[in-house]
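Chemist: Build the 3D model from these lines:
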Amino acid sequence: MWPDFGGASIVNLMSDVVRARSGRADGSGLRDVDVAGWREARTVVLLVLDGVGMAQLDLLPEDAFLRRHCATALTSVFPSTTATAITTFMTAQPPAVHGLTGWHVRCTEPGLDGQVLAILPVTPRGGGRLSCSPDEALARVCRVPSVYQGLSGGARIVSPADIAFSPFNLRHGAGAQCVGYEGLDGLFETLDAALDEPVPPGYVHAYWPDFDHFAHMRGCASDSAREVLRAADSAIAAWVQRTAGRDVLLLVTADHGFIDAPADRLLEIENFPAIAACLEGPLSGERRAVFVHLKPGMASAFERALGDLEHACRPWPSADLLRDGRFGPGEPHPRLRERIGDYTLEMKSDWTLRDTLPNERAFRLVGVHGGTSEAEMMVPLAVVYA
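Modeler: Reported below is the predicted structural model:
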């Protein structure tokens, strides 16, 4: 399943959100959602629940708040992962335009010299060092402005305290006030405080990461993941109840969904020496959507060696995915072609693929995302007027 940029993706959602706050959005809006009244709300709150895809709503009781108020299902972006999708929420642009193509991004900008960066913490793979500050690195890598400047009523970004003022958040939050919170209760106390101001902000982007953490570490259907999601659902319901009559439009969605990946379906690139010999540098992207950069003249050898992985992945020339619009519409980021490499390996079923550099710690993720399965790609949209 690929993103539906024709009216059912988080990109289309953001176009409607921006227009509801009198901002400029070039893309088409949502196809199957009535957004006519969105402009009338005093405050629009977009709450992003990291990792809570449509499949994860099955962890909730049938009468749960999110299940009762889910208006439609949307697709995420490709890769279906936080770094790529959160950048879409903060820029209202698809990955083709903003250019951040996963947790690991190969950066060929001057001074970065092809390093693969974990883009949210802005750290190089394999213990390497940046030749500049994280702020300077992001300034070179990220060319697309945030959505917040010029929105009517001003904007607020509500994030966990440990990332609220990170270089990534501050850069993509330009034009908004960033506020940190501690814990689930702190999230809704911070939202309450915003609404209690003499002039509440016109737009609030709020982010909650806890389900994603437990899903990665213990599995997306684990007891701990289920418990934390049910707590969030109850907290949202309680907040909406006490917010009644305050002219708030609450939109709840997610950046991606999840699947669990069995340990015996984790492939190590080092165990495929014929493939590894073709590579020019580390893998990038995600374990479920892998970008491969080849040494010059190694395309034929790589294609032959891929026979060892035919059971686990579908290889695509990355240029074909770009041509077919899999990264979205719009003028491509000037470095996009370099970032997605020569081939994209779309992992099948519940297979994952990784490499581990000499100075990296090998660790297993129980729950994963980034791929094109329905469970990873489909996210809910709950619409609630309070």
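Chemist: C-alpha from now on. contacts and neighbour counts both.
Modeler: Noted.
Chemist: What strand or helix carries residue 224?
Modeler: In the assignment (DSSP states H and E), residue 224 maps to helix 223-243.
Chemist: Tell me where the stretch 51-200 of the chain has strands.
Modeler: Under the criterion DSSP state E, counting those that start in this stretch, the stretch 51-200 of the chain contains strands at 70-75, 104-107, 115-118, 123-124, 155-160, 177-181.
Chemist: I have a second one here; can you model it like the first so I can compare?
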Amino acid sequence: MVPAPVVPSYDGHGLAGVLPSVLASLGVGTGPVELPPARRAVVVLVDGLGLELLRQRKGHAPYLRSLLAEARDLTAGFPSTTATSMGTFGTGLPPGAHGLTGYQVEIPGEGRLFNELSWEDGPNPERWQPEQTVLQRSASAGIATTMVAPGYFDGSGLTRAALRGAMFRGSEDLGGRVAAALAAVRSAPRALVYLYWGDLDRTGHVHGCESWQWGDELEHIDRELRRLGEQLPADCSLSVVADHGMVDIPLEARTDVAHDAELRDGVRLVGGEMRALQLYCEPGAAETVLATWQARLGEQGWIVSREEALTRGWFGPVHERVLPRIGEVIAAFHAPIGVVDSRVMRPVILGLIGQHGSMTSAEQSVPLLHLPAAGSD
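Modeler: So this is what the prediction gives:
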């Protein structure tokens, strides 16, 4: 029996509601999650910190564990991958509106894939994602708005598309980012600081999210976030969130479309990633491709047409400009398997252990941990 997918929410129960709600707590606009008022706020996004993983490994994170009792269980969005989640987090909109619809997607009319994470040879970011970001709204309201991340994020395609509007402070280590966030939030009477940390996700990809290395990295994050929380001004809140969870997929549990003629037949491009594929089909071949993939993999995943995915609300309401970016057939898996295409996926990606993208609770469920402002500074 095929289990039901965790269909994402794109409101107060989803990642889209986080930044608008934090901004509303600062007195700007409204948000779907009611948070206590504050004058200043720091929002930390820990890449790959799924709620199920945090609960399973909470012994490594005493500080975050202290916030778990009041944690909100949010859905990341579909696909549960960083580029799409950053679009949802940064704009407060579903993927069907902001248009960052996957890890690798086709540029309509060009017949080629581009990677929305690296943005290598990608389209103009502001045209690809023209909607106003929450950070732009914050800065326009007179709030000192800062993004703290690795230096190469400054002016990158994904930053320009999903997170434009903030002043940028770069630092390569987490301790440096905590120091930069503290300096930024102390520099103005009204401030919003967004801090990104990606090494937990990287560790999970390379070693697996069940590895001791993942636990060690979580301990490191927990120590630094404790330091951040203890040194914030009294009128400053702290929110910790993630962009997706993760599952470990054995190397032997992967099928390569490049070496599977049946799965390859009628497929023009294989987009997405191994847990959430988007198949761009040859003209007139979509129904046959759908039937073939359902027959082969239907007991291990949710294999649907683009139209059915839209009806089910996987991407939220989809704008006309975004529709051609989504593959005609969607294949997301609940079983611990993956499907790859070695013709378009880099070898280093093919060898990663930890994976995400699908609609299992392990991949979809992310925490919103919130430490309210203590009072006036």
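Chemist: how close does residue 91 of structure 1 get to residue 144 of structure 1?
Modeler: According to C-alpha to C-alpha, to the nearest Å, residue 91 of structure 1 and residue 144 of structure 1 sit 7 Å apart.
Chemist: Now do the shared contacts for these two.
Modeler: residue 98 (C-alpha atoms under 8 Å, 6 or more residues apart in numbering).
Chemist: quick one: which of those two has more around it?
Modeler: Under the criterion of other C-alpha atoms under 10 Å, the comparison of residue 91 of structure 1 against residue 144 puts residue 91 first, with 23 against 18.
Chemist: So that one is in contact with residue 149, correct?
Modeler: No - assessed by C-alpha atoms under 8 Å, residue 91 of structure 1 is found out of contact with residue 149, at 10.4 Å.
Chemist: Now do the helices in the stretch 201-350 of structure 2.
Modeler: 212-231, 261-264, 286-297, 306-311, 347-350 (DSSP state H, counting those that start in this stretch).
Chemist: Identify the spatial nearest neighbour of the residue nearest the centre of structure 2, chain neighbours not counted.
Modeler: Nearest to the geometric centre of structure 2 sits residue 85, at 2.8 Å (C-alpha atoms, centre = their mean). Once flanking residues are discounted, residue 85 of structure 2 sits nearest to residue 243: 5.5 Å by C-alpha to C-alpha, 6 or more residues apart in numbering.
Chemist: for that neighbour, what are its contacts?
Modeler: 15, 45-50, 76, 80-82, 85-86, 89, 366.
Chemist: Then residue 362 of structure 1?
Modeler: Residue 362 of structure 1 neighbours (C-alpha under 8 Å, 6+ apart): residue 356.
Chemist: Over to residue 117 of structure 1?
Modeler: Neighbour list for residue 117 of structure 1: 103-107, 123-125 [criterion: C-alpha under 8 Å, 6+ apart].
Chemist: on that earlier part again, quick one: what's aligned to the residue nearest to residue 85 of structure 2 in structure 1?
Modeler: Aligned counterpart of residue 243 of structure 2 in structure 1: residue 255 (TM-score structural alignment).
Chemist: swap in residue 219 of structure 2?
Modeler: Using TM-score structural alignment, the partner of residue 219 of structure 2 in structure 1 is residue 230.
Chemist: again, but for residue 186 of structure 2
Modeler: Aligned partner of residue 186 of structure 2 by TM-score structural alignment: residue 196.
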